[in-house]
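Trainee: sharing a model that was predicted from the sequence below.
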Amino acid sequence: MLANASLILAFLICSSLPIAATLIIAALILSFVYSPLPLFLAASEIFWKVSTEFTLTSVPLFVLLGEILLRSGIAERMYGAVALWLNRLPGGLLHANIGASTLFSATSGSSVATAATIGTVALPEVRRRGYNERLFLGSLAAGGTLGILIPPSIHLIIYGMITNTSVPKLYLAATVPGLIMAALFSLLIVVICLIKPSYGGERIEASWSQRFASLADLVPIILLFLVVIGSIYTGFATPTEAASLGLVFALGLVWWYGRLSLELLHECFTGAMKATAMIMLIVLASYFLNFVLSVIGLSQQLTSFIADLGLSPLQTMLVVIGFFVVLGCFLESLSMLVTITPLVAPIVVALGYDPVWFGVILTILLELALITPPVGINLYVVQAIRGRGSIQDVIAGSLVFVVSMFALIGLLFAFPEIALWLPARFAE
């Protein structure tokens, strides 16, 4: 049954169907073949129950928040300020791509929104200042992945809902690894540009007075982060309520800058509705597939299969990581999260690993899926914004950053406290 289910899913994915349709069709086929019960009759109840989850309400709010920051010009001002402060490092604007992605991730919760926003602002500079185009494109795609690791991450919210894990603790656990990931990206850029100085392009000349003046453009993003994340950490608001507070604060910022208009709101709401519809349909389809897999006993078969391998906990985790790396080449990160997590998370927890720690490891593996071909969505987002050339350039530039992701996974295995120290303090 396990092999047949894998073949069915693989065939549907290769048929280029939309991922939500793939998951629903796979669920229907498996239910008709392996269950005597009409499982499709439960679909409406599952869809209603999942779609009315209070925690999931934060997803469209964070998506809308990212749209507002992009279309109002706040993100562009932020990028300009970051560029002035990081231009002295070997690599210049390559570090601005990472730094701006880090800051934007701290308010948007979405990888696609982060890559699209920073890419839109940064790409005009790649030829103007003579940067190595492949590395520049790769820094945008890899920097965008920080959107699902650094709080407020939409993926962490969904992981918490699936595994019944505290979202505030997941946010605390992901904060330090997210910053380390950004630092590792920048360190990799420094090493590459020291070896190949021509890759670093022309630096932006700026005086210290210009740098300090630019700090005013960073204040809105920092304040927005404090409103959203601070309200969660202090216990003042749930993630959903914090998203609402952040949205109201962002609208206030847009009004302050004189950019608030009906046309802007229409663009933001339209973009947010499209993105939310895609996300929610994938989530609903995945929950229905998980229900079918559980009823026909496939989840139990997978658990028994891994247990029968007789591996140590560390060896089992390495198998799980390898499984996600391979699967990430063929599945979109969100669909992989909601489809595979209910199967794998109980196994990992039974091995003695902390579910909060595993949530961070899993999110890094999902980041990896965002920049690995042929399905890495950030690759296509950056290429779409670029609008010319071959996507092979984006792929080649992105793959070097995979080294940093594996390095962080290794650090988390060697020093789990990197992720668990803040949640432990928070619990106290």
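Mentor: Structure's in. What do you need?
Trainee: please count neighbours and contacts with C-alpha atoms only from this point.
Mentor: OK.
Trainee: beyond the helix or strand residue 5 falls within, next helix or strand please.
Mentor: Taking DSSP states H and E as the definition, residue 5 sits inside helix 2-14. Using DSSP H and E, the helix or strand that follows helix 2-14 in sequence is helix 19-34.
Trainee: quick one on the thing from earlier: can you give me the angle the helix holding residue 5 makes with helix 19-34?
Mentor: Using axes from the mean of the first three to the mean of the last three CA atoms, to 10 degrees, one finds that helix 2-14 and helix 19-34 are set 150 degrees apart in direction.
Trainee: next up, a second structure to put side by side with the first:
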Amino acid sequence: MTPEASGLVGIAALFVLLALRTPVAFAMLVVGFFGYWALEGLRSAGGVLLTESYSTISNYSLIVVPMFILLGNIASAAGFSRGLYNAAFAWIVQLRGGLASASVLGCALFAAVSGSSVATAVTLGKVALPEMRRLGYATSLSTGAIAAGGTLGFLIPPSTGFVLYAILAEQSIGRLFMAGVLPGILMMGLFMAAIWIVAWLKPEAAPMGDPPDWPTRLSALFEALPLVAVILLSIGGIYLGVFTPVEASAVGAALVILLAVARRRLTWCGFRDAIAETLSTSAMLYFIVMGASVLNPFLAVTQIPSALGDGLAAAGLGPYGTLLLIVLGYVVLGMFMDGLSMLVVTVPIVLPTILAQGFDPIWFGVVAVIVIEMGMITPPIGLNVFVVRSVAGPDVPLTAIFRGVMPFLAAMIVTLLLIVAVPGIATWIPNSMFD
């Protein structure tokens, strides 16, 4: 069997294992190890398993994963997420669809703490959905806003998606974090515009709330300011060159813990649960990275990435035609796979083609993350949709949530088109920092 044929068999076996609900990390480990064994022998496969796994897990840059996860878990346990939402609510509730817009803004702010789409959707869903239900918001709009707003956790730094992409593509985590800032703000603004359009077309879907008085607004802003300051200090420190991403993650986590203790918001049980959740999530992500580190050498030996690049080049599609084909492939995969699985499986295969077409790998990281975000609210999987439904309750049909995310899906497509048309949206900040 030729290396290319072995590679195709390995990829098919990987998708079969994923379809059988095998954890993605172990699926990649199994395919990578046995595939390399079949092509290079047991001794070489054992060497790859040991050396690649150790070198990847001992990567100093990976420390940002548990630190930022801890930051988000402590903020959630201390109830700071409600403070972010209350501040957003107090200042924009008087706008058309203001409560849904406040939910999106709250998601964006919490995304800058947690770095996780699922955590953002769950945390803000528990806070915002009861309020929107109380004011008579349409179920589709309220749940759609939370499901879509949660995806900002995968784009706005710190993002676990960017960390994984940086390791897989051997790129700077700091550059990728900074590359996500303007696209994240742009997408948040387009989400709010989508809410305004829905509320304008169907006023009954988003009743306008009574604006609170100025003392209430200032009080809500004062309540949220300390956590916002931690966010600005962490991300701003990276931008100004004061911190590396690893140092920023540790500083942010330490400050949030001190803030929670100073405000007497953190109980021992809450702290213990936050640590346990951090360990569990970090272990999962570390295993995924380890699985990818074993799978990648197998794919390299099979020459599948180079064969894919040669095939696309021979097709004569040009750079943007090739990009369109890859994006469509991501969209299709996103209907059946979760975001992290898509990222670790596809990046080693498609990145050589992207580089051969002359695209910036940092820019493509933003494009890939946005397309993966689209998959998180696209049927039939739509992970964030199922997460929001679990928070909203069994009386909320999935069809209503999927119907509610459609305007936000359109906003994501517009964001993607703008970033393709104007690459500087993603590259201007990192290029101004590091060049």
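Mentor: Received the coordinates, thanks. In this text, all values refer to a predicted model and were calculated from it rather than measured experimentally.
Trainee: where does stretch 143-157 of structure 1 end up in structure 2?
Mentor: Matched against structure 2 by TM-score structural alignment, stretch 143-157 of structure 1 falls on residues 149-163.
Trainee: correction: the previous question concerned stretch 271-283 of structure 1.
Mentor: Residue span in structure 2 matched to stretch 271-283 of structure 1, by TM-score structural alignment: 277-289.
Trainee: average gap between that stretch and structure 1?
Mentor: Mean deviation of stretch 277-289 of structure 2 relative to structure 1 after superposition (mean CA distance after the TM-score superposition for structure 1): 1.7 Å.
Trainee: what helix or strand is the aligned partner of residue 76 of structure 2 in structure 1 on?
Mentor: Mapped onto structure 1 by TM-score structural alignment, residue 76 of structure 2 lines up with residue 70. For residue 70 of structure 1, the element it lies in under DSSP H and E is helix 58-71.
Trainee: swap in residue 156 of structure 1?
Mentor: helix 154-163.
Trainee: contact partners of that helix?
Mentor: Outside helix 154-163 of structure 1, the residues that touch it by CA atoms under 8 Å, 6 or more residues apart in numbering are 55-56, 59, 62, 109-110, 148-149, 165-167, 170-171, 334, 337-338, 341-342, 345, 355, 359, 363.
Trainee: list the buried residues of it.
Mentor: 154-162 (16 or more other CA atoms under 10 Å).
Trainee: quick one: map residue 134 of structure 2 onto structure 1.
Mentor: Aligned by TM-score structural alignment, residue 134 of structure 2 pairs with residue 128 of structure 1.
Trainee: should've said residue 65 of structure 2
Mentor: Match for residue 65 of structure 2 (TM-score structural alignment): residue 59.
Trainee: how about its match: what's its closest non-neighbour residue?
Mentor: residue 154 (6.1 Å; CA to CA, 6 or more residues apart in numbering).
Trainee: can you pull out the helices in the stretch 251-400 of structure 2?
Mentor: Ranges of helices in the stretch 251-400 of structure 2, per DSSP state H, counting those that start in this stretch, are 268-302, 304-315, 318-334, 339-356, 361-375, 383-392, 398-421.
Trainee: right, so those helices: which one is the most enclosed?
Mentor: Ranked by mean neighbour count, these are led by helix 361-375 with a mean of 24 (mean count of other CA atoms under 10 Å).
Trainee: quick one: average offset of that one versus structure 1, please.
Mentor: After superposition onto structure 1, helix 361-375 of structure 2 sits on average 1.3 Å from its aligned residues (mean CA distance after the TM-score superposition for structure 1).
Trainee: what about residue 207 of structure 1, how many residues nearby?
Mentor: Residue 207 of structure 1 has 9 neighbours, counted by other CA atoms under 10 Å.
Trainee: please list the residues outside the helix holding residue 5 of structure 1 that contact it.
Mentor: 19, 22-23, 26, 30, 298, 301-302, 330-331.
Trainee: now do 10 Å
Mentor: By CA atoms under 10 Å, 6 or more residues apart in numbering, the surrounding residues in contact with helix 2-14 of structure 1 are 1, 15, 17-19, 21-23, 25-27, 29-30, 293, 297-299, 301-302, 305, 327, 330-331.
Trainee: how about whatever residue of structure 2 lines up with residue 315 of structure 1, what does it touch?
Mentor: If you follow residue 315 of structure 1 across to structure 2 using TM-score structural alignment, you land on residue 321. With contact taken as CA under 10 Å, 6+ apart, residue 321 of structure 2 is in contact with 312, 315, 327.
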